[in-house]
Structure formats: structure tokens, C-alpha cells
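Visitor: Sequence first, predicted model second:
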Amino acid sequence: VAFHEEEARSRRGLKARLTRHQGWFFLPLLLLAGANLHVASARALAARGAKGRWTDVALLAAHWGLYLTGLLLVMTPLQALAFVVVHLAVLGVCMAGAFAPNHVGMPVIDRGARLDFLSRQVLTSRNVSGGAWVDFAMGGLNRQVEHHLFPSMPRPNLPRVQPIVRAFCDEHGIAYTEQTLVGSYRSIIGHLNRVGLKAGDPFTCQSAAHLRA
């Protein structure tokens, strides 16, 4: 998945054709997010100079050894394989499904841009509304703006500070984004397709875009 127009522009051939419609592949690709997490961990440990490399290698080996041994004690090899596939798919949907609505499609601030801490956190985050069931399903990450501003704050307190943060942002002209869960995924798919088609700048925030220019 290409999240930025520059990345999409660099693609050629079949990858380029798929990228033009990448938004529609995003949700199915969540099924692979869990497996990708493990692959990324292995690649990071394979890199030279990784801090605590051998400790992490030992822990990962112990994890997979115990995990697979436990499965094979109660299942046939094919059943164990099916369990691992389903487990990783569910992990990917639950993990990426909670993280993606918070940031994908939101402005990406250049490292050199001069933005204060508050603006940087608010402009790049999206809250997801929907009541108690969304709070439960997303583990409190649906109030991503407040979570970024107060990372050590206990989750039950985030709803209490949300009206204060929103009012402060309104007072100071800082764009505060909140959408429903369906609306957030609609924005994600639209953003990814726009990037794939190179139809416009994915950096849509006017105040941050001014600093980026």
C-alpha cells in the first residue's frame, strides 16, 4: 500500500496498476497485518547492530517453540497450520483495524516543519465516534487525539478531557477531526485511491500544507 503520492509515482507495471485501486484492497490486506508484524520483527532482528538482538531472538524462538508445541499436542499438523493462519488473520484485523482509522489519510508532517506539540498531535490524528461499543472494540484508541496529547492518561479519563481539548482547538483554530468508524474507513479508502491515482495531494490540512510549502 502506498500512503504517499511520491511512493505511488515510483511504482511500475502490475504494482502500479494495483496501486491505482489500492483503497479497495486495504480491508482484505488487514488479514495479513498480523503475519507482516512477525516478518518485520524477523527482518529487524536480522539487521546488523540491532540492540538486544540475541535476547529478542531467544524470546521469539521460545515463543514460537512453545506456541507450536502446544498446538501440536492437541491438533494434527494440518489443524495446527489452519489455527495459525486464522489466528494471525484475526490478529491482523483486530490490531490494524483499531490503528488504521486513527492516522491513515491524515496529514503527514515533514520533519522540518515547525509545529508545536499540540498542533502536531491534533492535526495528524483522527478520533472515532460511536459510543460504548466502539470504545470497547478499539480499546480506547478511538480517542486518539487525547491519547497522543496525554499518553500516560488512563483510558477511562480520555472521554472526560475530550470536550476540553475540542473546545481549546476550536478556540485556537486547530482542526479537530472526528468521524464514525464507517466514515473513517471511507476516508481511508478514498485517500488511498486518490494517492494511487495521483489525483491530488494527500496532505489536505491547509495550515500544515502552508508550512510544508
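Guide: Structure received. Residues are numbered from 1 along each chain as shown.
Visitor: okay, CA-based contacts and neighbour counts for the rest of this
Guide: Noted.
Visitor: Tell me how many other residues surround residue 189.
Guide: Around residue 189 sit 21 other residues, with neighbours defined as other CA atoms under 10 Å.
Visitor: now residue 63
Guide: By the criterion of other CA under 10 Å, residue 63 has 12 neighbours.
Visitor: From residue 77, how far out is it?
Guide: 18 Å (CA to CA, to the nearest Å).
Visitor: could you show me where the strands are in this structure, in order?
Guide: Residue ranges of the strands in the chain, as given by DSSP state E, are 127-129, 178-180.
Visitor: deepest of these, which one?
Guide: Highest mean neighbour count among these (mean count of other CA atoms under 10 Å): strand 127-129, with a mean of 22.
Visitor: Which elements pack onto it?
Guide: helix 77-103, strand 178-180, helix 181-197 (3 or more CA pairs under 8 Å, 6 or more residues apart in numbering; DSSP states H and E).
Visitor: Make CSV out of the strands of the chain and add distance to residue 199.
Guide: Shown next, in CSV, are the strands of the chain (distance: least, CA to CA, whole Å):
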stretch, distance to residue 199
strand 127-129, 26
strand 178-180, 23
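Visitor: Could you point out which of those sits nearest residue 72?
Guide: Of all the strands of the chain, it is strand 127-129 that lies closest to residue 72, at 40.3 Å by CA to CA.
Visitor: Reformat the helices and strands packed on strand 127-129 as CSV; add distance to residue 10.
Guide: What follows is these, written out as CSV (distance: least, CA to CA, whole Å):
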stretch, distance to residue 10
helix 77-103, 23
strand 178-180, 31
helix 181-197, 11
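Visitor: Deepest-packed of these, please.
Guide: Highest mean neighbour count among the helices and strands packed on strand 127-129 (mean count of other CA under 10 Å): helix 181-197, a mean of 21.
Visitor: relative orientation of it and helix 77-103 in degrees?
Guide: 90 degrees (axes from the mean of the first three to the mean of the last three CA atoms, to 10 degrees).
Visitor: can you list contacts of helix 181-197?
Guide: By CA atoms under 8 Å, 6 or more residues apart in numbering, the list of residues contacting helix 181-197 from outside reads 1-5, 8-9, 16, 19-24, 26, 101, 104-105, 128-130, 134, 200-202.
Visitor: Among those residues, which ones are in helices?
Guide: Among these, the members found in helices (DSSP state H) are 5, 8, 9, 16, 19, 22, 23, 24, 26, 101, 134.
Visitor: ok, second structure coming up, stack it against the first:
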Amino acid sequence: MSTAPPQAGSGSPYAHLLHQIRGAGLLERRTGYYIWKIAITGLLFAAGWTAFALIGDSWWVLIVAGFLAFVFTQLGFLGHDAGHKQIFASRRANYVLGLLHGNLAIGLSYGWWVDKHNRHHAHPNTDGADPDLEIGALAFTSRQAGNRGRMAAFAYRYQAFFFFPLLLLEGLSLHVNSVRALLRPGGRPRAWESVLLASHVVGYLGAVFLILSPVRAVVFILVQQGLFGLYLGCSFAPNHKGMVILAAGDRTDFLRRQVLTSRNVRGHWLTDFMLGGLNYQIEHHLFPSMPRSNLRRAQTIVESFCRRHGLTYCQTGLFESYAQALRHLHAVGRTPCPAGA
């Protein structure tokens, strides 16, 4: 994943910030931390499926569905870090880890997601360039609200109320888009991705329908995948939703583009753990290869730097971040621009 920031001139503000961060050793690998993290998450994954098998065909298995939704999201965070080369120095090692966590463990095409996420990092919250703004079910700009037809415009008026319920479908959306990407004609050959993703589908569905009755199996899948999508969506939603949206072709420099379009979530070690370090979104966007465990230390340096240089540094509580995102969606849905604008 090519998410390294552009080379900055020696006298640029970003170059000075980079020098500070590098001098503090915050870009150095934390392999030991990640080995521990991978091992613990792997044990939780195995424990979840072991409990699933032991409980068997009982409604109590829905507790396991919720637990596995949590573990799937934690695995997704590790795949995210591998995609940014935070874990190993070797690109191949990060890629293999990403395939195992993404394609095999949770059924997400790692290669497709990396391509999409790379474009997001290059153009965060940029109209027409950031794929995270191109979600048909939601409108993030007045242009989108006015250009998708009258029925869609009517739905957008109430999109703030639908936002969290729609996140229950995020897991399904990721699976569907992953399969589409691997089956797309003319796409980059991804044999191993296809094999591992198919193995996940066969193993997941085989285990669920082999052990549970058809009705319980369907309910288990709906609960597990729904909560997985909700947790994942709630982890990513605070990062940019409701922040500045840049116009297509905007030429804002790298430092300002990343800081002004990102929002941090204030918290403590539990917030860091539950959000996979994504609560330090500003620092992550400025230094995408920085190991997750270093982001908290980088935060104080970056915030102080931004204050000195007159850059708005947005940091708020978790629930306030959701409120800001919902207010933005409500405002956009209520004031669409004329079609064709």
C-alpha cells in the first residue's frame, strides 16, 4: 500500500514536523507489540469458534455471534495496519498477513480494500476523489444529494436517522464488493486472494449450517455480520464524517489536507483498543506507516505543532463525533442543490 506522504522540501512545515516525529523514534517498527497483538487476537478467534462448536445448536450461540463480530473487527484493524506497512519492514510479510486476516479470517478482499483505502488517504474527504464519499445510500455533499434523482433526494432528507441502521449492512457490503472485485473482468490477477476468500466462505457457511439448524444458522449470520458491520462502521465514522469536504481538484498541500479533513476522538487506553488506534486519525493520516502503539505519543507533538502554525486541530469525544457526523448528514439531506449542479 503506497500511503507514504510526498517528499516535502527541507523548509516546509511538514518537513519540520516529520523531523520531530522521526527524532522521537515514533516511525520505528514495533514488531514485538504486533506479535503480541496478533497472537492474542488469534487466540480470541480460535476461542470464539471453539465456543461456537461446544454450544452447538442453541440460541445461546448468538452470544458467540456478538463475540465473533468483535473479533472480526479486531482482525480488520490488524489487516488495516498491515496495509499501511506498520507491522513488518517487508512488503511481502505485510501482504501475507493482510491476506490471512482479510481474505481468510473475515472474508474481505485485502487487495481490493488496499486499493480503495490508498485512494482515500491520497484524497481524504475530496469530492469526486475519495471513494469513502461515494456511497450510494448516503449523500455527503449537496451535489450528491441533487444528482441522484428525486426518490434518492427524498431518502436523503432522513439519512441521518438511517445512518446507524445502515451500518448493520456494512459487513455484507464489504463481502459483496470483495467478490465483485475478484470477479471483475480485466482486473489484476489475485489467485491467492480468490482461493483464501473462497476458503473463508466455504468454512464459515459450512460450520454454521453443519452445526446449527437452518433457522438458527440464518439468525446467527445476520447477528454476527450485522454487528461486525456496525462495530466497523462506528470505528471509521468519527474519522472524517462531518469534517471539511474539499472540492474536486483541490490543491491544498499535504499537511493541511490531512489535518483539516480529519478528526481525533479523545479518550484513554480503552478507546485506543476499541477503535484500533483510528481515534488518532490526524496523526495516522500524516504518518500512515506509524505503528498504532506510537500514535498516542505522536498526538501531543502534532497537536502542539498545529497550534503553533494556526492549523485547526479537531479533537472531540466519541459521542460528539457521531453527533457532528449526523448533523452534517441532516444538513446535506435537507438542502440539496438542483440536479445537474
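Guide: Looks like it arrived, so ask away. Since the structure is predicted, the reported quantities are computational estimates derived from the model, not experimental observations.
Visitor: Next, find the distance separating the residue opposite residue 258 of the second structure in the first structure once aligned from residue 134 of the first structure.
Guide: Under the alignment by TM-score structural alignment, residue 258 of the second structure pairs with residue 121 in the first structure. Separation of residue 121 of the first structure from residue 134 of the first structure (CA to CA) stands at 21 Å.
Visitor: before we move on, the earlier item: just the buried residues from the contacts of helix 181-197 of the first structure, in PyMOL please.
Guide: Buried members of these, defined by 16 or more other CA atoms under 10 Å, are picked up in PyMOL with:
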select buried, resi 1+2+3+4+5+8+16+19+20+21+22+23+24+26+101+104+105+128+129+134+202
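Visitor: Show me what residue 144 of the second structure aligns to in the first structure.
Guide: Counting by TM-score structural alignment, residue 144 of the second structure corresponds to residue 7 in the first structure.
Visitor: I'd like to know how many residues surround that match.
Guide: For residue 7 of the first structure, the neighbour count with other CA under 10 Å is 13.
Visitor: related to what we said a few turns ago, a markdown table for the ones in helices among the contacts of helix 181-197 of the first structure, including distance to residue 68 of the first structure?
Guide: As requested, those are exported to a markdown table (distance: CA to CA, whole Å):
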| residue | distance to residue 68 of the first structure |
| --- | --- |
| 5 | 41 |
| 8 | 39 |
| 9 | 42 |
| 16 | 38 |
| 19 | 36 |
| 22 | 34 |
| 23 | 35 |
| 24 | 34 |
| 26 | 29 |
| 101 | 32 |
| 134 | 33 |
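Visitor: now stretch 91-102 of the second structure: how far from the chain's centre is it?
Guide: 17 Å (CA atoms, centre = their mean, to the nearest Å).
Visitor: and what of stretch 171-186 of the first structure?
Guide: 16 Å.
Visitor: corresponding residues in the second structure for stretch 166-181 of the first structure?
Guide: Using TM-score structural alignment, stretch 166-181 of the first structure lines up with residues 303-318 of the second structure.
Visitor: buried residues in the matching stretch?
Guide: For stretch 303-318 of the second structure, by 16+ other CA under 10 Å, it's 303, 305, 306, 313, 314, 315, 316, 318.
Visitor: Closest one to residue 35 of the second structure out of those residues, please.
Guide: Once CA to CA is applied, the member of these that ends up nearest residue 35 of the second structure is residue 318, at 28.5 Å.
Visitor: what separates the closest one from residue 214 of the second structure, distance-wise?
Guide: To residue 214 of the second structure, residue 318 of the second structure is 38 Å away according to CA to CA.
Visitor: now swap in residue 35 of the second structure and tell me
Guide: Computed as CA to CA, the residue 35 of the second structure to residue 214 of the second structure distance reads 38 Å.
Visitor: Ok, residue 312 of the second structure next?
Guide: Residue 312 of the second structure sits 53 Å away from residue 214 of the second structure, going by CA to CA.
Visitor: re the thing from before, let's have the buried residues of stretch 303-318 of the second structure in a markdown table, adding distance to residue 49 of the second structure.
Guide: Below are these laid out as a markdown table (distance: CA to CA, whole Å):
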| residue | distance to residue 49 of the second structure |
| --- | --- |
| 303 | 42 |
| 305 | 46 |
| 306 | 46 |
| 313 | 42 |
| 314 | 40 |
| 315 | 38 |
| 316 | 37 |
| 318 | 31 |
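Visitor: ok, those vs residue 227 of the second structure, which is closest?
Guide: Looking across those and measuring by CA to CA, the closest to residue 227 of the second structure is residue 318, at 18.4 Å.
Visitor: so what corresponds to residue 56 of the first structure in the second structure?
Guide: In the second structure, residue 56 of the first structure lands on residue 193 (TM-score structural alignment).
Visitor: Touching, its match and residue 99? I think so.
Guide: Yes: Residue 193 of the second structure lies in contact with residue 99 (CA atoms under 8 Å); the separation is 6.7 Å.
Visitor: circling back to that earlier point, distance of the match of residue 144 of the second structure from residue 27 of the first structure?
Guide: 20 Å.
Visitor: do the same with residue 42 of the first structure
Guide: For residue 42 of the first structure relative to residue 27 of the first structure (CA to CA), the value is 24 Å.
Visitor: again with residue 21 of the first structure
Guide: 12 Å.
Visitor: Residue 87 of the first structure pairs with which position in the second structure?
Guide: Aligned counterpart of residue 87 of the first structure in the second structure: residue 224 (TM-score structural alignment).
Visitor: OK, contacts around its match?
Guide: By CA under 8 Å, 6+ apart, residue 224 of the second structure lies in contact with 62, 65, 66, 68, 69.
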